[in-house]
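A.B. asks: The sequence and its predicted three-dimensional model are supplied below.
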Amino acid sequence: QKVQDVTGYNLFTTWRRWRGSARIFGKAFAVAMASCCMTVSLKVLDLAFSTVLDDTILSDKDFLDDSFKAVTGVAGFLVVFRSSQAYSRFWSGSLIVRSMVGSWHDATSCCLAFCRYSTATERETREFQHVFVRLMSLLNAMILGDLEGLENAVEMMQVNTSRDTKDFNSADYARGLDFAVLDISAFSAGDLETVYAASNKVE
């Protein structure tokens, strides 16, 4: 029974992992299938009514060659254009994320520097600094996890509540939840559950 549970769980996690990719390539697959069906239909018509089509423009080899060159040229241009656009957007997003992480670091440094002029005791100041740094670390992980766009992590964590948590790795569903966080064990379990259950974790 345990082997069957593990096998079913692995298949379920694999399906969850590839479901996001299926959404991305779904439209492209639909367009490709439509083009394939149209090609097969035209070939069937050509074979079935070859004598009828001999007197049409489809029998002109020069026209067919020019049409093929035009179609392949447009398709190649679109592929190169879309690829270059996707590449530039990827690097633009990467630079923005790196800039965001640097801004969080600068904000944390400024807040910790301002604590020098606090009227609170040294122990309270030190405790505030430790909590603030941990919260900023958790905030950074929540932002990166939200940018990842995988919404099924919380659902999978709820499904796995009946299993051994040591065998569960949320990296299979949302890597943003597995980023290194500074001593997250310092927060209570109730506070962490509140954060993970929130619809807008970053806010």
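C.D. replies: Sure thing, it's come through.
A.B. asks: C-alpha only now, for contacts and for neighbours.
C.D. replies: Will do.
A.B. asks: Quick one: name whatever helix or strand follows the longest helix along the chain.
C.D. replies: Longest helix of the chain, by residue count under DSSP state H: helix 61-114. Scanning forward in sequence from helix 61-114 by DSSP states H and E, the next helix or strand is helix 122-148.
A.B. asks: Below is structure B, check it against A:
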Amino acid sequence: MENKNYTFPFDTCEKPNKNGIAQPYSVFLNLLICTMIATFLQKAKSVQSKILLITILIFELFHAYSHYKHVSGSIQINITHLLAYFMNFAFLFLFYKSTNHFPNDCFLLWLLFLVFLDLYLVYNYSFIYYLISMSLIYISLLCYYYSYFSEEIKNKIYYIIFMIILIILLFINEKKNCKKNLEKYPDFPFHVVIEFNGLILFYIICDTFYKL
């Protein structure tokens, strides 16, 4: 995978330290998210909800490690992206078990198309593009199962989708303006704005689905 203008975690907008923790502010927020997820995991009601929370926790632990230590090459973003697939599979399993409804053939073909699109973007474009394609897979799952959820969950789905779109827009802004911002304020960890919104997103997700 080529570095095409923006690659996680090297181009996230927190100036990395050469020694010790590379991006300490991002690490701190991600460890805070991990603690929150672990708390919901202890309260999870079913095997499938526990599997989901475990996959999210593993994703966030590796996310935190990626900000802790930068490894040259594309290994970190590739593993992070693979873990995002495991999360989406866990969401599908949770939704199937809690609704007793397996996706129809048309929706499965749509998911297959999104997977191929995502793989194409991974090998040809920068992180921003396959962040969008991976998010589309998750949003598609939410939309497909929307009618099977309770009114409480339906209301929270709007907030989840809003937060996903907001985070994508913040990443786009980071890609375009990071260099300029760091020239003005070289020691300010701008990336924590995204991480803080990630904390909000994962809180809503965990609070919505841990009871299923």
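C.D. replies: Received the coordinates, thanks. As the structure is a prediction and not an experimental result, all values here were calculated from the model.
A.B. asks: where does the TM-score land?
C.D. replies: Here the superposed chains carry a TM-score of 0.27, computed using TM-score structural alignment, normalised by the length of the first structure; 72 aligned residues with a Cα RMSD of 3.9 Å.
A.B. asks: Give me the angle between the longest helix of the first structure and helix 122-148.
C.D. replies: Put simply, helix 61-114 of the first structure runs at 170 degrees to helix 122-148, going by axes from the mean of the first three to the mean of the last three Cα atoms, to 10 degrees.
A.B. asks: Helix 61-114 of the first structure: how far from the chain's middle?
C.D. replies: From the chain centre to the centre of helix 61-114 of the first structure is a distance of 15 Å (Cα atoms, centre = their mean, to the nearest Å).
A.B. asks: In terms of secondary structure, what does that helix contact?
C.D. replies: helix 122-148 (3 or more Cα pairs under 8 Å, 6 or more residues apart in numbering; DSSP states H and E).
A.B. asks: Centre of the second structure to the edge, which residue is at the far end?
C.D. replies: K184 (28.9 Å; Cα atoms, centre = their mean).
A.B. asks: Quick one: the helices in the second structure, in order.
C.D. replies: Counting by DSSP H, the helices of the second structure are 24-43, 47-68, 75-99, 105-124, 127-145, 151-184, 192-209.
A.B. asks: Out of these, which one sits most buried?
C.D. replies: helix 47-68 (a mean of 21; mean count of other Cα atoms under 10 Å).
A.B. asks: same for that helix, what does it pack against?
C.D. replies: Right, helix 47-68 of the second structure is packed against helix 24-43, helix 75-99 by 3+ Cα pairs under 8 Å, 6+ apart.
A.B. asks: Tell me what angle the longest one forms with helix 127-145.
C.D. replies: Angle, helix 75-99 of the second structure to helix 127-145, by the same axes, to 10 degrees: 0 degrees.
A.B. asks: do the same with the first one
C.D. replies: Orientation note: helix 24-43 of the second structure sits at an angle of 20 degrees relative to helix 127-145 (the same axes, to 10 degrees).
A.B. asks: what's helix 24-43 of the second structure in contact with?
C.D. replies: 14, 50, 53-54, 56-57, 60-61, 63-65, 67-68, 189, 191-192, 195-196, 199, 202-203, 206-207, 210-211 (Cα atoms under 8 Å, 6 or more residues apart in numbering).
A.B. asks: now Y129 of the second structure: how far from I168 of the second structure?
C.D. replies: For Y129 of the second structure, the distance to I168 of the second structure equals 9 Å [Cα to Cα, to the nearest Å].
A.B. asks: If you could redo that for L61 of the second structure, that was the one I meant.
C.D. replies: Plainly put, L61 of the second structure is 21 Å away from I168 of the second structure if you go by Cα to Cα.
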